[in-house]
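# Got a predicted structure here, sequence first:
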Amino acid sequence: MKKWTWLMLLLACAFVFAGCADKKDDSAGEVDEETAADPAEDGVEDDVTDEGNVPPVTVHLKDRDGKSVGTAELSEEEEGLRIMVDAKDLPEGTHGFHFHEKGVCEAPDFESAGGHFNPTDASHGFDHKEGPHAGDMPNLEVGADGTVKKEFTVKNLTLENDEENSLFQDGGTALVIHAEADDGKTQPSGDSGDRIACGVVE
């Protein structure tokens, strides 16, 4: 009789331990699911890319002979549109620098780019009381070696689609370097002379 009593006690204990083990496994599974459901718990959220960010754009500048003379890097920043120009093989001196209203750069005169990008019908020039055009940029100073590197930020342009001042308009826009300095007030283009380099914003 004692033998059967001990056997019954051993079987009862075995069932109790088995039940505890199953419960522990189930609890562990629940914790894993909750952690997976919340990516912030394991840092996944930090790796998610903000889909609202606008990718940077590289404008390839070419001269009248179709030769590459450099680039302009455009990037959307919190402060505005950042423009980084890195160009070479240009005439020494001060040169007008503008965004134009059409994304077409047909050599040799680049007149295909149209007038300055001006969605608000403003007057030309930073020194004009009713200016500037959205496409008016500071002059470029080219050194004796024919190179120029310049970085600046403007607030009247954007790469965001569907904005009035977006450089991605129907038909596109272009970036043009002129032969002479922009005087900041003469209409419609600052008396900046011929167009000597051009690049399409795309």
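It's in.
# hey, let's count contacts and neighbours off CA atoms from now on
Fine.
# For this structure, just list every one of the strands.
For the chain, applying DSSP state E gives strands covering 57-63, 68-77, 80-87, 93-95, 97-100, 140-142, 148-154, 173-178, 195-201.
# what's the closest of the ones you listed to residue 28?
strand 68-77 (45.4 Å; CA to CA).
# Quick one: closest of the strands of the chain to residue 119.
strand 97-100 (10.8 Å).
# from the chain's centre, how far out does that closest one sit?
Centroid separation for strand 97-100 versus its chain: 18 Å, with CA atoms, centre = their mean, to the nearest Å.
# another one to put next to it:
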Amino acid sequence: MKKWIISIGVAIFILITGCADTKDNTEEAAINSTDSSVKALSILDEETEKIDVTMYNQDKEEVGTAVIRPVYTGVKITLEASDLPGGEHGFHIHENGICEAPDFESAGSHFNPTDSKHGFEHPEGPHAGDLPNINVDKDGNVFKDALAKMVTLEKGQENSLLKEGGTALVIHSGADDYKSQPSGDAGERIACGVISE
């Protein structure tokens, strides 16, 4: 009986040690991978926190929230909003953390620290701030997870969303065609939220 208990203990120890090695190897591979010329990977630690962004429409009314969390391949943006026009809309990160209604031009251009062209379909793109379009249902609601691989929440980095002055999330009136310059022919800016600490 005693030998049986010792055998089980040794097996559990080996299993735990093997899992820990696999996790370490996976994290090391993620950290050492290079997908772009800009540092795109955020190192996760206990001090890293999510960023909550409140989205406002052109009438300065709150229409939703976005939660930005660091992941090993950039940041994950979870958007939940309502009272928007139905259909497909461009969704981008802009370079200035200023959302002055009604046109939100204060948010500036797309966040583009690498001076790339706009669009996932452009051979010299995309901008770091380019995101997939969102689809708003007929009742004006949207829930969307988007992965931004070329940005980070790590302060001091060229591609940090938490640069001095912050950045902004913007929803446009039309769909981004992923190739037209400089912003995908996505129409006017209908909602905006500041990304800052």
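Noted; the coordinates are in hand. Note that the coordinates shown come from a computational prediction; the quantities given were computed from them, not determined experimentally.
# Need the TM-score from the superposition.
The TM-score (TM-score structural alignment, normalised by the length of structure 2) is 0.75; 153 aligned residues with a CA RMSD of 1.2 Å.
# if we can go back for a sec, same list (the strands of structure 1) but as TSV, adding mean neighbour count and distance to residue 11 of structure 1.
Below are the strands of structure 1 laid out as TSV (neighbours: other CA atoms under 10 Å; distance: least, CA to CA, whole Å):
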stretch	mean neighbour count	distance to residue 11 of structure 1
strand 57-63	20	74
strand 68-77	18	72
strand 80-87	18	76
strand 93-95	19	95
strand 97-100	26	87
strand 140-142	19	91
strand 148-154	15	80
strand 173-178	26	84
strand 195-201	26	81
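# Mind putting those into JSON lines with distance to residue 14 of structure 1?
Formatted as JSON lines, the strands of structure 1 follow (distance: least, CA to CA, whole Å):
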{"stretch": "strand 57-63", "distance to residue 14 of structure 1": "70"}
{"stretch": "strand 68-77", "distance to residue 14 of structure 1": "67"}
{"stretch": "strand 80-87", "distance to residue 14 of structure 1": "71"}
{"stretch": "strand 93-95", "distance to residue 14 of structure 1": "91"}
{"stretch": "strand 97-100", "distance to residue 14 of structure 1": "82"}
{"stretch": "strand 140-142", "distance to residue 14 of structure 1": "86"}
{"stretch": "strand 148-154", "distance to residue 14 of structure 1": "75"}
{"stretch": "strand 173-178", "distance to residue 14 of structure 1": "80"}
{"stretch": "strand 195-201", "distance to residue 14 of structure 1": "76"}
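# Of the ones you listed, give the one that comes closest to residue 23 of structure 1.
strand 68-77 (53.6 Å).
# sorry, back to before: between the strands of structure 1, which one is nearest to residue 13 of structure 1?
strand 68-77 (68.3 Å).
# quick one: that closest one to strand 173-178, angle?
130 degrees (axes from the mean of the first three to the mean of the last three CA atoms, to 10 degrees).
# Just list the residues touching residue 148 of structure 2, thanks.
73, 74, 75, 76, 77, 128, 129, 130, 131 (CA atoms under 8 Å, 6 or more residues apart in numbering).
# Now which residue in structure 1 aligns to the second one?
The reference is to residue 74 of structure 2. Using TM-score structural alignment, the partner of residue 74 of structure 2 in structure 1 is residue 80.
# ok, the nearest residue to that match once chain neighbours are set aside to residue 109 of structure 1 distance?
In this structure, residue 80 of structure 1 finds its nearest non-sequential neighbour in residue 155, 4.6 Å apart by CA to CA, 6 or more residues apart in numbering. Separation of residue 155 of structure 1 from residue 109 of structure 1 (CA to CA, to the nearest Å) stands at 29 Å.
# Please enumerate the helices of structure 1.
2-37 (DSSP state H).
# Please pull up the equivalent of residue 160 of structure 1 in structure 2.
Aligned partner of residue 160 of structure 1 by TM-score structural alignment: residue 154.
# try residue 114 of structure 1
In structure 2, the residue matched to residue 114 of structure 1 (TM-score structural alignment) is residue 108.
# To residue 124 of structure 1, which of the strands of structure 1 lies closest?
strand 97-100 (10.7 Å).
# Contact partners for the aligned partner of residue 143 of structure 1 in structure 2?
Under the alignment by TM-score structural alignment, residue 143 of structure 1 pairs with residue 137 in structure 2. By CA under 8 Å, 6+ apart, the contact set of residue 137 of structure 2 is 86, 87.
# Distance of residue 137 of structure 2 relative to residue 22 of structure 2?
Per CA to CA, residue 137 of structure 2 is found 42 Å from residue 22 of structure 2.
# again with residue 182 of structure 2
On the measure of CA to CA, residue 182 of structure 2 and residue 22 of structure 2 end up 43 Å apart.
# Please apply the same query to residue 89 of structure 2.
From residue 89 of structure 2 to residue 22 of structure 2 the distance is 40 Å (CA to CA).
# Residue 158 of structure 1 contacts residue 165, correct?
Yes: with contacts counted by CA atoms under 8 Å, residue 158 of structure 1 reaches residue 165, the gap being 6.2 Å.
# Hmm, residue 119 of structure 1 is touching residue 166, no?
No: contact criterion CA under 8 Å: residue 119 of structure 1 and residue 166 do not qualify, at 9.2 Å.
# who's more crowded, the two?
residue 166 (18 against 13; other CA atoms under 10 Å).
# Enumerate every residue touching the nearest residue to the more buried one once chain neighbours are set aside.
Closest residue to residue 166 of structure 1 apart from its sequence neighbours, by CA to CA, 6+ apart: residue 158 at 4.8 Å. By CA under 8 Å, 6+ apart, residue 158 of structure 1 lies in contact with 76, 80, 81, 165, 166, 167.
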